[in-house]
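Trainee: Sequence isn't available, so here's the structure alone:
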């Protein structure tokens, strides 16, 4: 296995991906020469370029550096990609992102957060708690922390907080000292085939926990008894059977105040300024990690109160009090994430009409989970579906957004193109509305135009 100290120059094929860019920032911070390819300019790639990383946007072998010791690629790129194939055929060390994380974390204390949803917020909260409290960590995140406008930061403390990705079984490369599992709902069935095979992958992940290590799992997980760890605790928003749970939960001025119970330990009057009841539950997992690491109680509370959230995780585009309409954007792309998003919005704005725009992500996910999407979306007052965002996939015959629409019981529902949405949004929202956009594709590119239309 290549050693980090041997790497003077590294190249990323798909550098604009959220996980890939965190690694690019890691190497850039270390003084390694970093460059890469991506197919489109995005705010993230522009930020990387501003940090001194060279990026090009056309697939050309003539443009790639030949003096690199390591090439990192994302599974999202097609296997026939010219640059990827050049490096493969010419004997370069070509590895996936998960292989690099394995190298980086082989000698550190590792906090690894896994699960089909919630892992980005919990890993970001955990990294923030460690950073804000002065404990210190290296953080490799799957989202942009609003506090720091980054998905990576470094520390002299040899501790890593890592978002552990279940896609392609990447998380099996990690060796956690503390592992978190948020959910094991069926997803990525294009990789796993069955829900059971996916559950087995999470069970295997727990076998990677170091001797004496900790597992923090969501209370009520299926296959709970098969999960393996020397120290195993559970968390839940309000089920007192969870080792860690919240009590005395109140909503105050759009924020949550609650007490945390962790066995015999009680942390009173925790303030969380991020919307969504699911984020209270996410905070419980992050607080449990901090307590296990023996971080001071008052430092934990101060860090939680200072947490500003993750971009596209219950993020206010128009916050309460800023305009007539509250506008929330979220990355939700799984039925359970949509359910949590809608429940969270209802908990804060239950008296308002909830209008939700959803862009399905992947043909396979839409096909496999159409019933679940329909049931979750029916919880809104009005739903607009955009066409499916294909990402890495080719179309599948008979799989369109209509597959979800036709299963929905809600009366107020429609499928619109992006252009039709921008032209009609003003008609659909008023002062008594919460407007929510959701999806993991490119729906976020519409946010500023939608905001202008709503505020006009």
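Mentor: Right, received. Where do you want to start? Please read these numbers as outputs of a predicted model, since none were measured by experiment.
Trainee: can we go C-alpha only for contacts and neighbour counts from here?
Mentor: Will do.
Trainee: What are the boundaries of the helices in the chain?
Mentor: Defined through DSSP state H, the helices belonging to the chain, from first to last, are 18-29, 43-50, 82-89, 97-105, 119-132, 189-192, 195-206, 277-292, 297-306, 335-349, 363-377, 402-405, 418-428, 447-455.
Trainee: next, the one to line up against it:
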């Protein structure tokens, strides 16, 4: 595929967080774009505001005529979430257009850059965003394809300022084995916990995918893995380990002051003292260790790294504060796996040890709920008061016997309630919580403005 021969790029599923980042790269580099998505979202609204035509009906006549008339100059980029009976997808495929998955296009785009790939079943969005900010804040020529909206830049895509000496930071997604299209210079692996078992079947298959991914490091590259992942033997390149309390990179003198985490970063050749995270969490301290390791590798000074860490504003829906008042603290997080929930809730409780913690959680996917019901129950039992919503189905059809009850019945919190999404606000008004978190990857984010408005009115 010669990208220089193309003029038109058409996206099926343009509103996805990864798809929209690639769309922004093409628009920034002078291509003509258009796209389809099932429903309008803040992301599609932003793309339309940037001049990209987007429609929401599966209708071949809505594809721009110049795209259809110039097959050799048009590339179709699609997400695996597009259903197989999609009219536009099948028309374009049957009429000989070039179709590529998002992951394949990302592989093409990153081939010509020095690439830092950040992978892992948890933590990759925050870590890749943190790496991008640290480098950009230090004046490096960065392009970045991210899986979340950064608070510092208000976007999931950063464009390089010149074509020379570009450092590309990419969030490497394990879903559907998408990251196997990448051949990075530096790779971070944050975690390899069992997930996406509807795709992989079992944990061993997922682990094999990560092993293949790290084997694709370019010669002379480096692997940075969280201690205990045991991936070093699958690459011929140098490997570095990090974790909260041990490894080549670890944290020291970690303390909490005014609900902020402050810590020193210890690495083989020195120490960076008194780093403060605007986005707290023990897991985010570990993410900062990984980001520090690659930043040192590409030539940043300890002072530049510290400034980057201390000014990193986080990512939307990742430990995102919405209210911090004397009456109520409200935080929202995208966590949707037991390990993520455990890390998030334990961090919140450490920051606010005197507060009763109320958790509103929406399970995501029937298969994930079924496969990890014990883990969900254990992690959610950290809540003093749990409000559990119905399962958000996303791409799945219901599974007989799989409902939120299978988690609810195992939760040991002193107070727990099954609740519809529509009834949450009334329940919160009744309970009057002092510390509330909303958690989940479905449409629970639609509750955020309502909870925030109520909380600010107290």
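Mentor: Okay, I see it. Since the structure is predicted, the reported quantities are computational estimates derived from the model, not experimental observations.
Trainee: circling back to that earlier point, please identify the deepest-packed of the helices of structure 1.
Mentor: With neighbours taken as mean count of other Cα atoms under 10 Å, these reach their highest mean count in helix 119-132, at a mean of 26.
Trainee: tell me what that helix is packed against?
Mentor: Contacting helix 119-132 of structure 1 under the criterion 3 or more Cα pairs under 8 Å, 6 or more residues apart in numbering; DSSP states H and E are the following elements: strand 109-114, strand 138-145, strand 159-163, helix 277-292, helix 297-306.
Trainee: so can I have JSON lines of the ones you listed showing distance to residue 59 of structure 1?
Mentor: Listed next are these as JSON lines, based on distance: least, Cα to Cα, whole Å:
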{"stretch": "strand 109-114", "distance to residue 59 of structure 1": "33"}
{"stretch": "strand 138-145", "distance to residue 59 of structure 1": "25"}
{"stretch": "strand 159-163", "distance to residue 59 of structure 1": "29"}
{"stretch": "helix 277-292", "distance to residue 59 of structure 1": "40"}
{"stretch": "helix 297-306", "distance to residue 59 of structure 1": "42"}
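Trainee: Looking at the ones you listed, which is nearest to residue 79 of structure 1?
Mentor: Set against residue 79 of structure 1 and scored by Cα to Cα, those come closest in strand 138-145, at 23.3 Å.
Trainee: so where in structure 2 does that closest one end up aligned?
Mentor: Counting by TM-score structural alignment, strand 138-145 of structure 1 pairs with residues 143-150 of structure 2.
Trainee: So what does residue 405 of structure 1 match up with in structure 2?
Mentor: Counting by TM-score structural alignment, the partner of residue 405 of structure 1 is residue 408.
Trainee: just so I have it, where are all the strands in the stretch 151-300 of structure 2?
Mentor: 157-158, 167-171, 186-189, 222-226, 238-242, 250-257, 260-267, 270-277 (DSSP state E, counting those that start in this stretch).
Trainee: need those in CSV with distance to residue 38 of structure 2 and mean neighbour count, can you?
Mentor: Below are the strands of the stretch 151-300 of structure 2 laid out as CSV (distance: least, Cα to Cα, whole Å; neighbours: other Cα atoms under 10 Å):
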stretch, distance to residue 38 of structure 2, mean neighbour count
strand 157-158, 22, 26
strand 167-171, 24, 26
strand 186-189, 32, 27
strand 222-226, 37, 25
strand 238-242, 41, 19
strand 250-257, 44, 17
strand 260-267, 40, 20
strand 270-277, 37, 18
